[in-house]
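Enquirer: Please work out how this folds:
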Amino acid sequence: MSHATNQFEYVSSAMLPTRFGQFTIHGFVETSSQQEHVALSYGEWQADDVVPIRIHSECLTGDALFSTRCDCGFQLEKALQNIVEQGKGVLLYLRQEGRGIGLLNKIRAYKLQDSGMDTVEANEHLGFDADLRDYGICKLMLETLKIDKVALMTNNPKKRKALENMGINVVSRTPIDHGLTLDNRNYLRTKTEKMGHQFDPHLFKDK
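Expert: Model prediction:
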């Protein structure tokens, strides 16, 4: 196993039974900030296999508190289900809440959205870029798990580009259109129109 780069370090692994299936959880840390991240792997693969993966940024409100103002929790569950159904795969869970602005600033951004701003305008009003996430640790995660080729589950083309720039062979991209609600419809539309996310356009057609 690869264990470290100048910026990131692999820490340890353990079994993680879930309601979706039996995963293994792998711990990683950013050495400069001590920010912790995890990967969940399922099944087995050979060195040349194309492995289904999802890069998922932490969203406490959606992943753990069941918020419907975003699609994060819905996508997390769908990704884990997809991995189990395909017999193998990895979820890279990155601890960069609120597209990198942190939990409390995300709550501040929510307040601005309640007053009429969209998600991009709210972040920028607080002095942040629309998306501050970094995917550098994904390279060590995939190297540690001996993965060279991936089938990426995402609606965000920036994730594909980030992996390719790191030398990861992204064989395919499949959308993960899951979790449209009345509460997040405008949020998803903004991500499509302002951030380039590639959702199925039929999701936004008026019923």
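
Enquirer: Please count neighbours and contacts with C-alpha atoms only from this point.
Expert: OK.

Enquirer: and residue 13, what element?
Expert: Taking DSSP states H and E as the criterion, residue 13 maps to strand 8-17.

Enquirer: Name the residues of that strand that are buried.
Expert: The neighbour-count criterion (16 or more other C-alpha atoms under 10 Å) identifies 8, 9, 10 as the buried residues of strand 8-17.

Enquirer: Then stretch 174-191?
Expert: By neighbour count, and taking 16+ other C-alpha under 10 Å as the criterion, the buried residues in stretch 174-191 are 176-180, 184-191.

Enquirer: Including secondary structure and distance to residue 169, could those residues go into a markdown table?
Expert: What follows is the buried residues of stretch 174-191, written out as a markdown table (DSSP: H, G, I helix; E, B strand; the rest coil; distance: C-alpha to C-alpha, whole Å):
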| residue | secondary structure | distance to residue 169 |
| --- | --- | --- |
| 176 | coil | 19 |
| 177 | coil | 23 |
| 178 | coil | 25 |
| 179 | coil | 28 |
| 180 | coil | 30 |
| 184 | coil | 32 |
| 185 | helix | 32 |
| 186 | helix | 33 |
| 187 | helix | 30 |
| 188 | helix | 28 |
| 189 | helix | 29 |
| 190 | helix | 29 |
| 191 | helix | 25 |
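
Enquirer: One more, so I can put them side by side:
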Amino acid sequence: MTEKIGVLGKKSPQRTGVERVVNAPLPTVYGKFQAVGYLDHDRGDEQVALIYGDIGTEDVLTRLHSECLTGDAFGSQHCECGDQLASALRAVVAEGRGIVVYLRGHEGRGIGLLGKLRAMALQAEGLDTVEANLALGLPVDARDYGVAAEILHDLGVNSVRLMSNNPRKREALVEHGIRVAETVPLLIPPCENNITYLRTKRERLDHHLPHLDAVAHLS
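Expert: Predicted structure coming up:
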């Protein structure tokens, strides 16, 4: 039986807040969004929420998307992040309203770009994504979703329909006072290059990825 890895850890310390800095129109290939820029005073990160339509306050279709340069910008097939981001943006446009919070500082589940690349090098040698992080002396998942909850509070959102396969995101939002009315799966068809990574996320990090059962033929 594969050992599962707990990643919740201790409750995050009290945050000092995020500041809304700018609101600008952002036309994209998916539709015309409003980009609301924030400064996270705790970490110094610049954050952005992409808003589509009149979002309202309840049951807002929402994606908390962790920054992934390799997947989002370069189209890496090591993960499914780029496809998830595109799917989330299409989904809120199809819904007519929604939010994608793009969380900077989350690269490599919070270990940074170079840490992620080092972990990917170890994975190419046979370690899984959890083993690689631990071999480098890095946490399995160092992400904090407090800033995302603060952004949602600032936007007047009380409850969300959360596009995610990761139960930790739901738990974190609830912990920070955002009700999760529904979890909406964001399942991307796997490929030969990411199937091992995705299976590790399901087996060791408790991600809900039932569609992997249908692709047992992939190595």
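
Enquirer: In terms of secondary structure, what does whatever helix or strand comes next after the strand holding residue 13 of structure 1 contact?
Expert: Sequence-wise, the next helix or strand beyond strand 8-17 of structure 1 is strand 22-30, with elements assigned using DSSP H and E. Counting contacts by 3 or more C-alpha pairs under 8 Å, 6 or more residues apart in numbering; DSSP states H and E, the secondary-structure elements packed against strand 22-30 of structure 1 are strand 8-17, strand 36-42.

Enquirer: how about these in CSV, adding distance to residue 72 of structure 1?
Expert: Written out in CSV, the entries for those read as follows (distance: least, C-alpha to C-alpha, whole Å):
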stretch, distance to residue 72 of structure 1
strand 8-17, 21
strand 36-42, 17
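
Enquirer: To residue 81 of structure 1, which of these lies closest?
Expert: Comparing these by their distance to residue 81 of structure 1 (C-alpha to C-alpha), the top pick is strand 36-42, with 10.8 Å.

Enquirer: mean shift between that closest one and structure 2?
Expert: Its aligned residues in structure 2 lie a mean 0.7 Å from strand 36-42 of structure 1 after superposition (mean C-alpha distance after the TM-score superposition for structure 1).

Enquirer: what angle do the next helix or strand after that strand and strand 36-42 make?
Expert: Taking DSSP H and E as the definition, the helix or strand that follows strand 36-42 of structure 1 towards the C-terminus is strand 50-57. For the pair strand 50-57 of structure 1 and strand 36-42, the angle between their directions (axes from the mean of the first three to the mean of the last three C-alpha atoms, to 10 degrees) equals 150 degrees.

Enquirer: residue range for the next helix or strand after strand 50-57 of structure 1 in structure 2?
Expert: Using DSSP H and E, the helix or strand that directly follows strand 50-57 of structure 1 along the chain is helix 72-86. Aligning helix 72-86 of structure 1 against structure 2 (TM-score structural alignment) gives residues 81-95.
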